[in-house]
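A.B. asks: Turn this into a structure:
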Amino acid sequence: MAQQFFKSKALLSRLKPEIIPWLKKTVSKKRFEHIINVSEVAKLYAKKLKLDHYKAELSGLLHDSAKEIPSKKLLRLAKKKRIKLDKVDYKTPHILHARIGEVIAKEKFKIKDKDILGGIRCHTLAEPKMSPITMVVYLADATEPGRKRKKAAPIRKIFKDKGLEPAVLQAINNKLLSVIEKGGSIHPLTVTARNWLIAHIKIRKSRD
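C.D. replies: Next up is the predicted model:
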């Protein structure tokens, strides 16, 4: 574990001075502030859970790197990179920013780590079998200080009282409700992720 932390620390130390100036040129000031918030919160959550906080921080730094790419371009890039697309992706191509963000992390910054890439890829839709680091980034995105207190505060409390998985489940539930209230389409990945997480929590409870 210590050796892995050492590698992750070295990777963060090498890439952060490159990523920060690039982000400042690539995204708006408001988006940059959100990204930094998510990165810091992900680091804090990971530390609390005794996870690799260097990975969590780095994943947080790149999670919204493609957020401000226009929808048509996101769709074009996704097709070019042969990303598997659902009909919901065609209806709401802005959700592809997470998967294109993973491409940026791989191609521009040469990141290969599955946890770091998972945090970037899954922070919008989630997916089954998320790693703890991936879930930490998802949770940080839902609860960073810039989020509305009414929605974020209960999730933070669940994390404090019940742990990571129940908090992530609540964050997914909130996101689903928001999409439904707006009359949007639910992505099958999110439904599958939610079902997996419910089963995962039940299995963990049965072992306790």
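A.B. asks: going forward, measure contacts and count neighbours with C-alpha atoms only.
C.D. replies: Will do.
A.B. asks: What is the subsequent helix or strand relative to the helix or strand encompassing Ala98?
C.D. replies: Assigned by DSSP states H and E, Ala98 belongs to helix 97-107. The element immediately downstream of helix 97-107 (helix or strand, assigned by DSSP H and E) is helix 114-122.
A.B. asks: and the angle for that following helix with helix 97-107?
C.D. replies: Counting by axes from the mean of the first three to the mean of the last three C-alpha atoms, to 10 degrees, helix 114-122 lies at 150 degrees to helix 97-107.
A.B. asks: who does helix 114-122 touch, helix- and strand-wise?
C.D. replies: Helices and strands touching helix 114-122, by 3 or more C-alpha pairs under 8 Å, 6 or more residues apart in numbering; DSSP states H and E, are helix 53-62, helix 97-107, helix 132-143.
A.B. asks: other SSEs contacting the shortest one?
C.D. replies: The one in question is helix 53-62. Where contact means 3+ C-alpha pairs under 8 Å, 6+ apart, helix 53-62 is packed against helix 2-26, helix 29-48, helix 114-122, helix 132-143.
A.B. asks: And the residue nearest the centre of the chain, how far from Lys47?
C.D. replies: Closest to where the C-alpha atoms of the chain average out (C-alpha atoms, centre = their mean) is His123, at 2.4 Å. Distance, His123 to Lys47, by C-alpha to C-alpha, to the nearest Å: 19 Å.
A.B. asks: Another sequence for comparison is provided below:
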Amino acid sequence: MKEPDLKKIRKAMEKELDPKRYEHTLGVAYTAASLAMCYGANLNSALIAGMLHDCAKCLSNEKKISICKKHNLPINPAEEKNPFLLHAKVGSYLASKKYGVTDPDILNAILNHTTGRPDMSLLEKIVWLSDYIEPGRKQAPNLPEIRRIAFEDLDKALIMALENTLSYLKGGNMEIDSMTQKTYDFYKNGGNV
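C.D. replies: Predicted coordinates:
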């Protein structure tokens, strides 16, 4: 099984993403690589997942919906109201079909990088958290502390970031995908549902 070419993926992302999103993508890939080295995850998988996690982010909402309908990708009620959330699902699909990713762990890391899910793999947690703590992020509360803790206790940092995410969404009276709440509850309860 041949792994996707990281250099080709990087060039494709530079071409397909707007400059700000591309910089964010590089930040996520490098942060994911650093966390992978820290926790013994596959370095190349972390880089590929980080580079592709937002590969569908710059597609129009109409295009994301069209891809989902054309390829029978389910759309939940939160995604229907907020189609920008579909970028993870569509991104995982494109990673497989367009960029040749066959590793289910990489595809799941891309698929779950916005909401998380209970009982994530190490790579899924790394990519989810890297998206939150990458160097270009400036707004999140307690970011310096979460960045530090991410390299000491991945699950603790994950819980802190999920708490902040839920607090932000609730405070802004925004739609909360039920999976984000389930993910938080799972990790807050020590990995028990």
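A.B. asks: Could I get the TM-score for this pair?
C.D. replies: The TM-score (TM-score structural alignment, normalised by the length of the second structure) is 0.92; 192 aligned residues with a C-alpha RMSD of 1.9 Å.
A.B. asks: Centre of the chain to the helix holding Ala98 of the first structure, how far?
C.D. replies: Centroid displacement of helix 97-107 of the first structure relative to its chain, using C-alpha atoms, centre = their mean, to the nearest Å, is 12 Å.
A.B. asks: what about the aligned partner of Tyr187 of the second structure in the first structure, neighbour count?
C.D. replies: By TM-score structural alignment, Tyr187 of the second structure lines up with Leu197 in the first structure. Residues near Leu197 of the first structure, counting by other C-alpha atoms under 10 Å, number 21.
A.B. asks: Leu197 of the first structure and Ala171 touch, don't they?
C.D. replies: No: using C-alpha atoms under 8 Å, Leu197 of the first structure is not in contact with Ala171; the gap is 11.6 Å.
A.B. asks: any idea how far the residue lying farthest from the centre of the second structure lies from Lys156 of the second structure?
C.D. replies: Largest separation from the mean C-alpha position in the second structure: Met1, at 24.2 Å (C-alpha atoms, centre = their mean). The gap separating Met1 of the second structure from Lys156 of the second structure is 35 Å, by C-alpha to C-alpha.
A.B. asks: who wins for proximity to Phe5 of the first structure among the helices and strands packed on helix 114-122 of the first structure?
C.D. replies: Using C-alpha to C-alpha as the measure, helix 53-62 is the one of these that comes nearest Phe5 of the first structure, at 7.2 Å.
A.B. asks: which residues in the second structure does that closest one match up with?
C.D. replies: Aligned by TM-score structural alignment, helix 53-62 of the first structure falls on residues 43-52 of the second structure.
A.B. asks: Quick one: residues in contact with the matching stretch.
C.D. replies: For stretch 43-52 of the second structure, the surrounding residues in contact (C-alpha atoms under 8 Å, 6 or more residues apart in numbering) are 4, 6, 9-10, 13, 25-26, 28-30, 32-33, 36-37, 91, 95, 106-107, 109-110, 123, 126-127, 130.
A.B. asks: next one: it to chain centre, how far?
C.D. replies: Mean-position distance between stretch 43-52 of the second structure and its chain equals 11 Å (C-alpha atoms, centre = their mean).
A.B. asks: repeat for stretch 71-79 of the first structure
C.D. replies: The chain centre lies 20 Å from the centre of stretch 71-79 of the first structure; the measure is C-alpha atoms, centre = their mean.
A.B. asks: got the buried residues for it?
C.D. replies: Neighbour counts using 16 or more other C-alpha atoms under 10 Å place 71, 74-75, 77-78 of stretch 71-79 of the first structure among the buried residues.
A.B. asks: average gap between it and the second structure?
C.D. replies: By mean C-alpha distance after the TM-score superposition for the first structure, the fitted stretch 71-79 of the first structure averages 1.7 Å away from its aligned residues in the second structure.
A.B. asks: still on that earlier bit, helices - which of the buried residues of stretch 71-79 of the first structure land there?
C.D. replies: 71, 74-75, 77-78 (DSSP state H).
A.B. asks: Looking at those, spot the one nearest Ser178 of the first structure.
C.D. replies: Among those, and counting by C-alpha to C-alpha, the member closest to Ser178 of the first structure is Ser71, at 20.2 Å.
A.B. asks: Just confirm that closest one contacts His94, I think it does.
C.D. replies: Yes: taking C-alpha under 8 Å as the definition, Ser71 of the first structure is a contact partner of His94 at 5.0 Å.
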